[in-house]
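Enquirer: With the sequence up front, the predicted model follows.
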Amino acid sequence: MGPVSLLEEVVQDLERHSAQEGWDAAPRLYALVQSTELRREEPELADQLNLSPDVDTLAALEQPALPEQSAVEDALATIAWPETVTGCALVLERVVLPPGAEGEIPEDEGEAAEWAAKHPAREDVRMVVGVLRDGTRHSALRLRRHDVDDEVLVGPDLVPALADALAATFEPDEPGEAAAG
């Protein structure tokens, strides 16, 4: 299986796992590590994750909790991954409003969040976006009102701004804090 297929597989696995846990979850960041690398560096962890020694896959290792949803992009800007991390993925829920609603949003951030949460045309969306160090991307989107597995949207560029923010965590000229593994 090539890197794109491995990334698609891990993004879809993270999406299914998130769907089983339900809605209204905090953002979750994952380091993606080749299972052969993990087996070599952390054999006990590889065993705990039931990673087969015969198949090289991408293992998704959940990272420490991120800040509240509005500051996720800012938190990503502080992350720099060690070379052993092949990619990363983020699971994030957002409220999406219809076009034209932007002009009605209150200035105050707290009021704006409450207003959006009560908007009759709001749409709750769960996004799972993964990127590899080589630039490969994949994402999955699930709408709360269409909360069934066969209506999950998938593709490489569904959330380009978020994929760009994740890809920036691999840029060497952007020093930041290393994420824990």
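Expert: Right, received. Where do you want to start?
Enquirer: can we go C-alpha only for contacts and neighbour counts from here?
Expert: OK.
Enquirer: Longest helix in the protein, by number of residues?
Expert: helix 3-21 (DSSP state H).
Enquirer: Included below, for side-by-side comparison, is a second structure:
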Amino acid sequence: MSENDDHGPATTPARPLPAADRGLAEAVQEIERHVALGGWDGPVRVFALVSTRQALAAEPTLATQLAPEVLSQAADDAHHLTAVEQEGLPAATSLEELLAGLSWPATVDGVAVVVERVVLPSAAEEAMPTEPDAALEYLMAHPDRQDVRLAVGVLRAGGSWCAVRTRANDVDDAVAGGPDLVPGLVEAVAATLL
């Protein structure tokens, strides 16, 4: 993705980002668009983020697997990141349990997680039953519910970026982006890098 790509006002920050943050924002946006191609109702997906330059230096044959535009971007931008989807994630009963079981070698510069959630307005959440089955039934039947896809990336050196897409506005230029749109998930993903 180049700096000249137009992804609409929702994904374009109001002020320029520092180079490392821009690299992370671009990687998270690319991951979210990639996952969006598969449609909704997908599983949790986890990606290791690695410096493209460092990965190419360590493994020169990687150049044959990357698109020419990626190689060009990496040559021009020391902060360019390559996302590597993690296959065979450990079995977990919740996102929290999955994240708690992840750890990364020092060669991984960051992590991105993509998950779908159902959200309600605050007033509707207050009326939700406390019993889990009743709460799920209430949530799924509520007329104001919103299905959202959250893509959250965090760098080991600091910095985060979130991309949020709603099913009701399922187009690339309606994806919201920012460093702390989902603070709880940012914190949980960052903990995997400790």
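Expert: In hand now; what should we look at? Owing to the predicted nature of the structure, the values given are computational and were not obtained by experimental measurement.
Enquirer: coming back round to it: so the longest helix of structure 1 aligns onto which residues of structure 2?
Expert: Using TM-score structural alignment, the residues of structure 2 aligned to helix 3-21 of structure 1 are 20-38.
Enquirer: same thing with stretch 73-87 of structure 1?
Expert: So stretch 73-87 of structure 1 sits over residues 96-110 in structure 2, by TM-score structural alignment.
Enquirer: Tell me, how many residues neighbour residue 29 of structure 1?
Expert: 25 (other Cα atoms under 10 Å).
Enquirer: Remind me which helix or strand it belongs to.
Expert: Element membership for residue 29 of structure 1 (DSSP states H and E) is strand 28-34.
Enquirer: how much does that strand stray from structure 2?
Expert: Strand 28-34 of structure 1 differs from its equivalent in structure 2 by a mean of 0.4 Å after superposition (mean Cα distance after the TM-score superposition for structure 1).
Enquirer: can you tell me which residues contact the most centrally placed residue in structure 2?
Expert: A centroid search over structure 2 (Cα atoms, centre = their mean) returns residue 151, at 2.5 Å, as the residue closest to the centre. Applying Cα atoms under 8 Å, 6 or more residues apart in numbering to residue 151 of structure 2 gives the contacts 28, 29, 31, 32, 112, 113, 114, 115, 162, 163, 164.
Enquirer: Now which residue in structure 1 aligns to it?
Expert: In structure 1, residue 151 of structure 2 lands on residue 128 (TM-score structural alignment).
Enquirer: Kindly indicate which of the contacts of residue 151 of structure 2 lies nearest residue 124 of structure 2.
Expert: Nearest to residue 124 of structure 2 out of the contacts of residue 151 of structure 2 is residue 164 (Cα to Cα; 20.6 Å).
Enquirer: could you measure the counterpart of that closest one in structure 1 against residue 156 of structure 1, distance?
Expert: Here residue 164 of structure 2 is matched to residue 141 in structure 1, going by TM-score structural alignment. The spacing between residue 141 of structure 1 and residue 156 of structure 1, counted by Cα to Cα, to the nearest Å, is 11 Å.
Enquirer: These two: who's more crowded?
Expert: Higher neighbour count among residue 141 of structure 1 and residue 156: residue 141, with 22 against 17, using other Cα under 10 Å.
Enquirer: re the thing from before, can you tell me, leaving aside adjacent residues, what's nearest to the residue nearest to the centre of structure 2?
Expert: Spatial nearest neighbour of residue 151 of structure 2, excluding adjacent residues (Cα to Cα, 6 or more residues apart in numbering): residue 114 at 4.3 Å.
Enquirer: count of neighbours near that neighbour?
Expert: When neighbours are counted by other Cα under 10 Å, residue 114 of structure 2 registers 22.
Enquirer: Does it fall in a helix, a strand, or a coil region?
Expert: Under DSSP: H, G, I helix; E, B strand; the rest coil, residue 114 of structure 2 falls in the strand class.
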